[in-house]
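**Q** My questions concern the predicted model and sequence given below.
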Amino acid sequence: MDATEQGTPGRSATADREIVVSRIIDAPPELVFEAFTDVRHLSRWWGPEGFTTTTRAFEFRVGGEWDFVMHGPDGTDYQEWITWTELAPPERIALLHGETRDDPNAFESILRFEPEGAATRIEMRTVFPTKEQRDEAAEKYHAVEGGRQTLNNLATYVTGIARKGAQG
């Protein structure tokens, strides 16, 4: 999937190693960003459709870690680990994501939260160590569709919170 930085013609230097998924969410950036900062939020929306999450450890700060298991709808458990590498509330989160702390195949993700009127455009740019790992994630693990489903789950969760806040 080709994607380039805004205003930059042509392909980015990592285009052959990245997957980019974006979505507009009907909530302000501060609220969408907040959904990433607290494990009680994350556990309600993280992952593709049909997946649930069990957290073992969570510390949202640069250098902090999220150690968790994703449970697939078919009963398969997936050990996951994330460390936060950059936090710029409410505009940007960068992280390293693998199966474990020393996973040589860990990949980087950068999430951008940009205001779009009263809504937020969230972009999730994932950069894999190699093109082959990107291709495997896309083909074997359906990473593009999984990313879209994850952002859809986030949108459903956050807009529900926004509606409750507007009513209360």
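**A** That came through, no problem. Numbers count the residues shown, from 1 in each chain.
**Q** all contacts plus neighbour counts: C-alpha atoms, from now on.
**A** OK.
**Q** which residues are contacting stretch 59-78?
**A** Identification of contacts with stretch 59-78 by Cα atoms under 8 Å, 6 or more residues apart in numbering yields 37-38, 47, 50-58, 79-87, 99.
**Q** Weed out the non-buried ones from the residues you listed.
**A** 37, 47, 51-53, 55, 58, 80-85, 87, 99 (16 or more other Cα atoms under 10 Å).
**Q** Below is structure B, check it against A:
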Amino acid sequence: MFGFNEANGLNTNVDGRDLIIERILHAPRHLVFEAFSDSGQLADWWGPRGWKTENREFTFEPNGVWIYGMRCNDQKQADFYGMESWGKAVFREIVAPEKIVYVDSFSDEEGNEVENMPEMLITLTFVDQGDQTKLIMRNQFASVEKLQQVLDMGVVEGVASQMDCLDDHLEEKK
């Protein structure tokens, strides 16, 4: 049961302990893949609107590590202004330009994982549709409860905003 939200352009579905999010991006697959595989490009668009990303470490290869931080720099986001969120990803599989698989966890600035926060196994699939790309994000959690914890944190809204930022970035790259 996928739910399409016209306001944010996402198809979302919860299947057991998996959250599946789909979005059509208006750029060819190779450009979309590059936006995820290049540290400089990632820093340009990663995170919701009003947040700036810093990549502390980015080794795009199997077993490579990506440590990133996002800081809200939009004063209009009152309660979030100045807030930071850090994450650590460990790449498991990369099949250019078709798929990226990584484990993502909440961390501190040094990449030390935060206890009692959900870890996600994320599989990004880039489906070639000519001048467009269908991005399928499968986020797998250890339990339904961990998935619910992330849903309660607003992950779908955050991803929708992030995909808007990616759309803007891709428009500049075309």
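**A** Here it is on my side, so go on. These numbers were taken from a predicted model, which means no experiment stands behind them.
**Q** So after superposing, what's the score?
**A** Once superposed, chain against chain, the TM-score is 0.82 (TM-score structural alignment, normalised by the length of structure 1); 151 aligned residues with a Cα RMSD of 1.9 Å.
**Q** ok, how many other residues are close to the nearest residue to Arg71 of structure 2 once chain neighbours are set aside?
**A** Using Cα to Cα, 6 or more residues apart in numbering and skipping the chain neighbours, the partner closest in space to Arg71 of structure 2 is Glu84 (4.4 Å). Residues near Glu84 of structure 2, counting by other Cα atoms under 10 Å, number 16.
**Q** Now which residue in structure 1 aligns to Glu84 of structure 2?
**A** Aligning on TM-score structural alignment places Glu84 of structure 2 opposite Asp77 in structure 1.
**Q** what do you get for Ile94 of structure 2?
**A** In structure 1, Ile94 of structure 2 lines up with Leu87, judged by TM-score structural alignment.
**Q** C-terminal to whichever strand or helix holds that match, what's the next element?
**A** Secondary structure from DSSP states H and E places Leu87 of structure 1 in strand 77-88. As assigned by DSSP H and E, the chain's next helix or strand after strand 77-88 of structure 1 is strand 92-98.
**Q** tilt between that next one and strand 77-88?
**A** 150 degrees (axes from the mean of the first three to the mean of the last three Cα atoms, to 10 degrees).
**Q** Which stretch of structure 2 lines up against the next helix or strand after strand 92-98 of structure 1?
**A** For strand 92-98 of structure 1, the following helix or strand on the C-terminal side (DSSP H and E) is strand 107-116. Aligned by TM-score structural alignment, strand 107-116 of structure 1 corresponds to residues 120-129 of structure 2.
**Q** Look up the average distance of the matching stretch to its aligned counterpart in structure 1.
**A** Following superposition, stretch 120-129 of structure 2 is found to deviate from structure 1 by 0.8 Å on average (mean Cα distance after the TM-score superposition for structure 1).
**Q** How about that stretch, which residues are buried there?
**A** Applying 16+ other Cα under 10 Å to stretch 120-129 of structure 2 flags Met120, Leu121, Ile122, Thr123, Leu124, Thr125, Phe126, Val127, Asp128 as buried.
**Q** Just give the nearest non-adjacent residue to the third one, would you?
**A** The shortest distance from Ile122 of structure 2 to any residue other than its chain neighbours is 4.6 Å, reached at Asn139 (Cα to Cα, 6+ apart).
**Q** how close does the helix or strand hosting that neighbour sit to structure 1?
**A** In the assignment (DSSP H and E), Asn139 of structure 2 maps to strand 132-141. Its matched residues in structure 1 lie on average 0.9 Å from strand 132-141 of structure 2 after superposition (mean Cα distance after the TM-score superposition for structure 1).
**Q** That strand packs against which elements?
**A** strand 18-25, helix 29-37, strand 119-129 (3 or more Cα pairs under 8 Å, 6 or more residues apart in numbering; DSSP states H and E).
**Q** follow-up on the earlier one: what does the match of strand 107-116 of structure 1 rub up against?
**A** 28-29, 32-33, 97-105, 133-142.
**Q** Which helix or strand contains the closest residue to Glu49 of structure 1 other than its chain neighbours?
**A** In space, and not counting its chain neighbours, Glu49 of structure 1 is closest to Gln149: 6.0 Å by Cα to Cα, 6+ apart. For Gln149 of structure 1, the element it lies in under DSSP H and E is helix 143-167.
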